[in-house]
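Asker: 3D, please:
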Amino acid sequence: MASKTAAKKIVVCGGNGFLGSRICKYAVARGWDVTSISRSGEPKWSAVTSSESPPEWSHKVSWERADIFKPATYAPLLTGADYVVHSMGILLEADYKRVVSGQESPIAGLRKAFSQPASSSSSADSSIENPLERNDNSSTPSSSSSSNNSSTSTDSNDKSPQITYESMNRDSALLLARTAADKSASAFLYVSAAGGAPVLPTRYITTKRSAESRIASEFPRMRGIFIRPPFLYDSSRKFTIPMAAMTGVGAMFNSVTGGIMSGFLGAAGTKPLKVDVVAKAAVEALEDESTRGPVEVPELEDLAEKAWRKGML
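Answerer: Below you'll find the model as predicted:
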């Protein structure tokens, strides 16, 4: 239900993705002014919903194109924003979209993730370049980089972006948070993750946690919200259903055993959630000024329930 107060402005970076598009959807439902930022603009709807046609609510979203690693390309879009959301990242240091579309196997992605040279296996707090010290005045996005598949490190011809956990999960979030703080946004929501699953490299979760810590410490005037969703599923992505079922079994086992396998199972021992539940929770967390810091699965469910009750009034 739309708010009776002045409309809030929200900017969702990665708003054309699986979760990001639904955050846009529920923000529109509240009557907010919604802008999505990504390299490609409007989503390919068949990739994020069960239909190839754009849903009715999508016509109320401003689908903008920009490069997350070049703040000059999106800073003007953040002017006057109340809330800014970072809903981007990678599960594997491979082309995730190629894995989802079946052009590359998940096994190939895992091989790439676990075969990184020692120089790229640095701790989450180390980096060749501090993204907040960059002075990028570019006004147009690079044709070879993407808000979903970009990096601060490229080859000499700027043709082959290096996709890493550090660049996508951490550095892109820090650049966006700095821009949001400069534009006086009141809240910044970072889509983090529940504890790492055993099939993913440790750096996946450590870079997420590093981003949380640095955003909280470096931008204290901005309310930082770090939602930690588990595995997300939806019938529009059929492959997520059996995966959610397997994750659910792990969560059930972890529950009945008193959580004795939590350290090993990680996110695989956490109950999966439907993507819409997390999207509702994210929007509610932004509006609820008492919500800040890490938001775990039980809190996500509570926030989604609160949002549902508001919608029923």
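
Asker: switch to C-alpha atoms for all contacts and neighbour counts from now on
Answerer: Noted.

Asker: What segments of this protein are strands?
Answerer: 9-13, 33-38, 61-65, 83-86, 187-191, 223-227, 232-233, 273-274, 293-295 (DSSP state E).

Asker: Please name the nearest non-neighbouring residue to Met88.
Answerer: Nearest residue to Met88, sequence neighbours excluded (C-alpha to C-alpha, 6 or more residues apart in numbering): Gly14, at 5.4 Å.

Asker: Compile the strands of the chain into a markdown table and extend it with columns for distance to Gly20.
Answerer: Shown next, in a markdown table, are the strands of the chain (distance: least, C-alpha to C-alpha, whole Å):
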| stretch | distance to Gly20 |
| --- | --- |
| strand 9-13 | 7 |
| strand 33-38 | 8 |
| strand 61-65 | 12 |
| strand 83-86 | 8 |
| strand 187-191 | 9 |
| strand 223-227 | 13 |
| strand 232-233 | 12 |
| strand 273-274 | 13 |
| strand 293-295 | 17 |
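
Asker: Another for comparison:
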Amino acid sequence: MTAASKKLVVCGGTGFLGSRICRAGASRGWDVTSLSRSGNPNWSAITSSSTAPSWSIKVDWAKGDMMDPNSYSHHLTGATAVIHSMGILLEADYKGVVQGRESPISGLRRAFSANKKGAATNPLDKDVGQGFPRLRPGEPDAQLTYELMNRDTALALALASSKARVKTFGYVSAVGGAPILPHRYITTKREAEALIAERFPDMRAVFFRPPFLYDNSRAFTLPMAAGAGVAAGINGLLGGIFTSIGGAAVAKPLKADVVADAVVEALEEEGVKGPVEPAEIERLAEKAWRRGML
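Answerer: Okay, here's the model as predicted:
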């Protein structure tokens, strides 16, 4: 199959990493479709300019609600690969504490609770006729939880992709959590990985586990990346003793473009499947760079 005949669907394609995956796919000659609620990106939010880059005309910026598979399932027809590149880093109650809108005690108690509900309906429910179940928040206040956004939207997308006979499914996970994040942030991602691998053996599943991402277009990520880089260096010198408790906070940060290039390279490599850790991400990105130099 030639690159020109390959179709890539990026769910969350207007996001920080998703938009760069679209760029990487388009530069490799893929037919790229981005799915997001807005359709067109807000370029000033994800790049250093409010003007659309030249490569963006090669991407179909389509609208699709990840809570409603029926709104995007038709875009999966004929896709070679589909990737889920969306989720939430902080839940609403935790954001409320950080932004001073909620009591620290009540907000943090909710944020760091051991369990929260995901979708009110089973995202893997196949007994719905020709359509798919719409995902509705299971929490009483309709909160968008890690369970719903990081896990259930990915499972619903995997189901729709399987029905569309997509051969390769990618999921942007994470190398680990962080001390400042609720543990459920990473456990819901691992649950998504396990369920996708178990329930959809017909698809080659690739789980990307990047560390903290940075880019010059997001100035606030630079000092955070520098701090994570120092922590990663110290952790390495100490034999990785802080890896289990530090998670992404002690992992070497990577530039978002590097991860995006690695994602597309992995989607093209039939032998890549399962978890892809940071070292493998760097290897794939370097391979993609060398390919581009030829």
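
Asker: tm score of chain vs chain?
Answerer: Here the TM-score for the pair of chains, by TM-score structural alignment, normalised by the length of structure 2, is 0.90; 291 aligned residues with a C-alpha RMSD of 2.9 Å.

Asker: Output the strands of structure 1 in a markdown table; the columns should cover distance to Thr154 of structure 1 and mean neighbour count.
Answerer: Shown next, in a markdown table, are these (distance: least, C-alpha to C-alpha, whole Å; neighbours: other C-alpha atoms under 10 Å):
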| stretch | distance to Thr154 of structure 1 | mean neighbour count |
| --- | --- | --- |
| strand 9-13 | 22 | 26 |
| strand 33-38 | 19 | 24 |
| strand 61-65 | 20 | 19 |
| strand 83-86 | 22 | 26 |
| strand 187-191 | 25 | 27 |
| strand 223-227 | 29 | 25 |
| strand 232-233 | 31 | 20 |
| strand 273-274 | 36 | 18 |
| strand 293-295 | 32 | 20 |
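
Asker: and Arg98 of structure 1, which of those strands is closest to it?
Answerer: strand 33-38 (17.6 Å; C-alpha to C-alpha).

Asker: Quick check: that closest one compared with structure 2, mean distance?
Answerer: Compared with structure 2 after fitting, strand 33-38 of structure 1 deviates on average by 0.4 Å (mean C-alpha distance after the TM-score superposition for structure 1).

Asker: Would you map the helices across the stretch 201-313 of structure 1?
Answerer: Secondary structure of the stretch 201-313 of structure 1 (DSSP state H, counting those that start in this stretch): helices at 202-218, 240-256, 262-265, 275-287, 297-312.

Asker: so the shortest one matches what in structure 2?
Answerer: By that I understand helix 262-265 of structure 1. Under TM-score structural alignment, the alignment places helix 262-265 of structure 1 onto residues 243-246 of structure 2.

Asker: mean deviation (superposed) between that stretch and structure 1, please.
Answerer: Averaged out, stretch 243-246 of structure 2 is 1.4 Å away (mean C-alpha distance after the TM-score superposition for structure 1).

Asker: Go ahead and measure how far that stretch is from the middle of the chain.
Answerer: 21 Å (C-alpha atoms, centre = their mean, to the nearest Å).

Asker: Show me which residues of that stretch are buried.
Answerer: Of the residues in stretch 243-246 of structure 2, those buried by neighbour count under the rule 16 or more other C-alpha atoms under 10 Å are 243, 246.

Asker: With distance to Gly41 of structure 1 added, can I get the helices of the stretch 201-313 of structure 1 in CSV?
Answerer: As requested, the helices of the stretch 201-313 of structure 1 are exported to CSV (distance: least, C-alpha to C-alpha, whole Å):
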stretch, distance to Gly41 of structure 1
helix 202-218, 25
helix 240-256, 24
helix 262-265, 36
helix 275-287, 19
helix 297-312, 27
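
Asker: looking at the ones you listed, which is buried most?
Answerer: helix 275-287 (a mean of 23; mean count of other C-alpha atoms under 10 Å).
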